[in-house]
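>>> sharing a sequence plus its predicted fold:
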Amino acid sequence: MHVPATLVRGGTSKCWLFDQRDVPTTLDGLEALLVNAYGAADPVQLDGVGGATPTTSKAAVIRPCAEPGIDIEYLFGQVGIGVEKVEWGSNCGNCATAIALWAVTRGFATITGDLTAVTMRNVNTGAVLAASVDTTGGVAHEFGTQTVPGTRSGGVAVGLSFLDPVGGTTGSRTPSGAAAEELEIGGVQVRVTMIDAGAPMVLVDAAAVGRTGAEPVAVLREQVDWLRSVRRAAAARMGLDTLGDAVPKVGFVGEPVSYQSSTGEAVAAADYDISVRMLSMNAPHPAIGLTSAVGIAAANLLDGSVVHARSTASAAPVLRIGTPAGVVVVTCAGLGEYGPRRVTVRRAARILCDAEIHVPESAVPMPA
């Protein structure tokens, strides 16, 4: 079978996007399609279209939404690398950036002058996101000059806002009931904040365990197994599945220090407010997932959290996050007792190709 798909870069991720009309309607059939199309069983995904990294082995299936005020819905899948499965339990902000541009080019949203609004709902989590896509001159653009930390390549500017992001999965900003607490990991007490904003996550106070939160990716890679044990312990405390790899997300946070970004730029401690190093599907994230950025910005507003304690801009609506790729700026608005109502990040996207992916029909179960 030949399946139409579009490869789009959104921020620091690449995501294959599928029209709902072109793929199986059952989740089992869709998962089988993606596993085979990506070559998921192979750790290098050689016999497939997957990128063999957590930031490039992503997929989304998109359909129009009949609900007033929402243009499209999308189901996000994190396709396995070396394992024949797809994680369906999370959202991806970088892919949402890609989806917003794709929606404009495909006519799912009507172009309205120099900026076009696209409102999206993530089927996995119920999260609603509002995007503002650059359509200068009243046209959809193939190329642009907007850059983001993690790549020197430009793209079409997209502003992405997460609407009412707090408690989307667990129903609470602090699922364990505390702004910060101690988790026992291997007989050691580890101070963490468990927060649900953008996505459920557990943030480790880096200094409390002899880290800075600004370690190079190669050093963070040595901490993956330990961070996974933190993630499992936090999942149990948050009432989440301890077997999946997508959520809760996990990483270190620390005070700003000077470092060199992955693209070679010098980043001074004064250039940002909080150091962050996160995992994505059990591997160091080369920058930061946008759902993680939302959670960190929300935690920065939470008195007593490990982010609030280490940030040089604690309680401020604008937070500059130091990531391995550089500084990501996140803006919170509509601040209330339970956290921000809107969290916005500036991103960029570019459509890379339209393709037909060849998948054996026998590999994809179809509904009777």
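Looks like it arrived, so ask away. Numbering: from 1, shown residues only.
>>> drop to CA atoms for contacts and neighbour counts, all remaining ones
OK.
>>> can you give me the helices in this structure?
Counting by DSSP state H, the chain has helices at residues 27-38, 93-105, 217-221, 224-238, 290-300, 306-310.
>>> put this next to the first one:
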Amino acid sequence: MTQTGIPFIFMRGGTSRGPYFNRADLPEDLETLAQVLISVTGSGHVLNIDGIGGGAAVTTKVAMLSPSDDDWADVDYFFAQVSVEDRLVDFKPTCGNILSGVGPAAIEMGLVRPSGDETEVKIRAVNTGAKVLARVQTPGGVLTYDGDAEIAGVPGSAAPIALNFMGVVGSSTGAFLPTGNLRDTIDGIELTCMDVAMPIAIARASDFGLTGHESVAELDANRDFFARMEAVRIKAGELMGMGDVTKSVTPKFGLLAPARDGGTIATRYFMPWNTHPSMAVTGAQCLASCALTPGTVADGLLDRPSESPANVVLEHASGTIEVLVDFDLNNSFSLNSAGLLRTARKLVDGKVYVPAHIWEGR
């Protein structure tokens, strides 16, 4: 055999998509695993022409599932972000949109048995240690993808998947404010560096001469902005204790502006070398937390809710995303949990093939 076949399920999770694997069907060591995932997605070509990636960062994501040895969790979710063109794999972050498909995929793989009309799947995000309770629709004990739930950035409707995130503060850096400050200034740009589900350097759009309401195409075409933003992001990564982040997708970058379509606050999110077409689930939690925290760069951009739980509506490039934030606000902001509604859909199952010289299989 010149190729190795690996069982997989190809799913849309939230506003991302990619292959979902049983971790037991992949190589154990990360170096070989990275080469397998590069081959699977076709990283190294702008169109991912020799793999199943879609030529965008939101379509070169990978989920790997396994039974959890955690007393609380049912399933471990190990995430990998594969670059489109650079043949790089980042195992540091997690992805909340891809996580949207973990509950259904776990049922499809037989890792979780459906129970009743709604099945709770307890998920441990291996990359960050976060715990997520997913409620998956299983009417009559049968998994369904059909439903009336709609999310911005995805056409049509599907069955709702309710996600409740816990233990996400300091998920990557160990601290809510990794620099120890509510605000830092880098290259003349005022930032809030925050780590809730995803470490993000957050700035006001106006400080970059932007409105914060630009389209994805407008932002991606503004390479002067990206060059300036990347220089700030790299320095922010150092201040956040993350070392040299030149080749890492974290910390991400976010911009805030006053809402104009009835939301709580306007946002733009970067992955970080391109503009996100909508909003990351993890990024939404961090940006919502920043919006709710007095003293951050969000000050003056919104009418800040003071009662918990608060429904924070983030306007993004494709519409809105709502984050239900349970928090305490005594001497400082303290996050208890964050809830979001997502959808997912199974697209393909079968085997994906990689050259045997990369991996001969188990």
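Received it, and whenever you're ready, just let me know what you need. All of these numbers come straight from a predicted model, not from anything done at the bench.
>>> report the TM-score for the pair.
The TM-score (TM-score structural alignment, normalised by the length of structure 2) is 0.92; 351 aligned residues with a Cα RMSD of 1.7 Å.
>>> quick one: contacts of stretch 218-231 of structure 1?
The contact list for stretch 218-231 of structure 1, computed with Cα atoms under 8 Å, 6 or more residues apart in numbering, reads 183, 185, 202, 248, 249, 250, 251, 277, 279, 282, 283, 284.
>>> which one in structure 2 is aligned with the last one?
Across the two structures, residue 284 of structure 1 finds its equivalent in residue 275 of structure 2, going by TM-score structural alignment.
>>> and the gap between its match and residue 305 of structure 2?
28 Å (Cα to Cα, to the nearest Å).
>>> those two: who's more crowded?
For residue 275 of structure 2 versus residue 305, the count of surrounding residues by other Cα atoms under 10 Å is larger for residue 275: 22 against 14.
>>> could you pull up the residues touching residue 137 of structure 2?
Residue 137 of structure 2 touches 117, 118, 119, 143, 144, 145, 159, 160, 161, counting by Cα under 8 Å, 6+ apart.
>>> just the buried residues of those.
118, 119, 143, 144, 145, 159, 160, 161 (16 or more other Cα atoms under 10 Å).
>>> any idea which of the residues you listed is closest to residue 167 of structure 2?
Each of those was checked against residue 167 of structure 2 using Cα to Cα; the closest is residue 161, at 19.4 Å.
>>> hmm, that closest one is touching residue 133, no?
No - counting by Cα atoms under 8 Å, no contact exists between residue 161 of structure 2 and residue 133, whose distance comes to 10.0 Å.
>>> can you tell me which residue in structure 1 aligns to residue 57 of structure 2?
Counting by TM-score structural alignment, residue 57 of structure 2 corresponds to residue 54 in structure 1.
>>> what of residue 13 of structure 2?
If you follow residue 13 of structure 2 across to structure 1 using TM-score structural alignment, you land on residue 10.
>>> and the gap between that match and residue 142 of structure 1?
From residue 10 of structure 1 over to residue 142 of structure 1 (counting by Cα to Cα), the distance is 13 Å.
>>> now the common contact residues for those two.
residue 350.
>>> residue 86 of structure 1 against residue 60, yeah?
No - with contact taken as Cα under 8 Å, residue 86 of structure 1 and residue 60 are classed as non-touching, separated by 11.4 Å.
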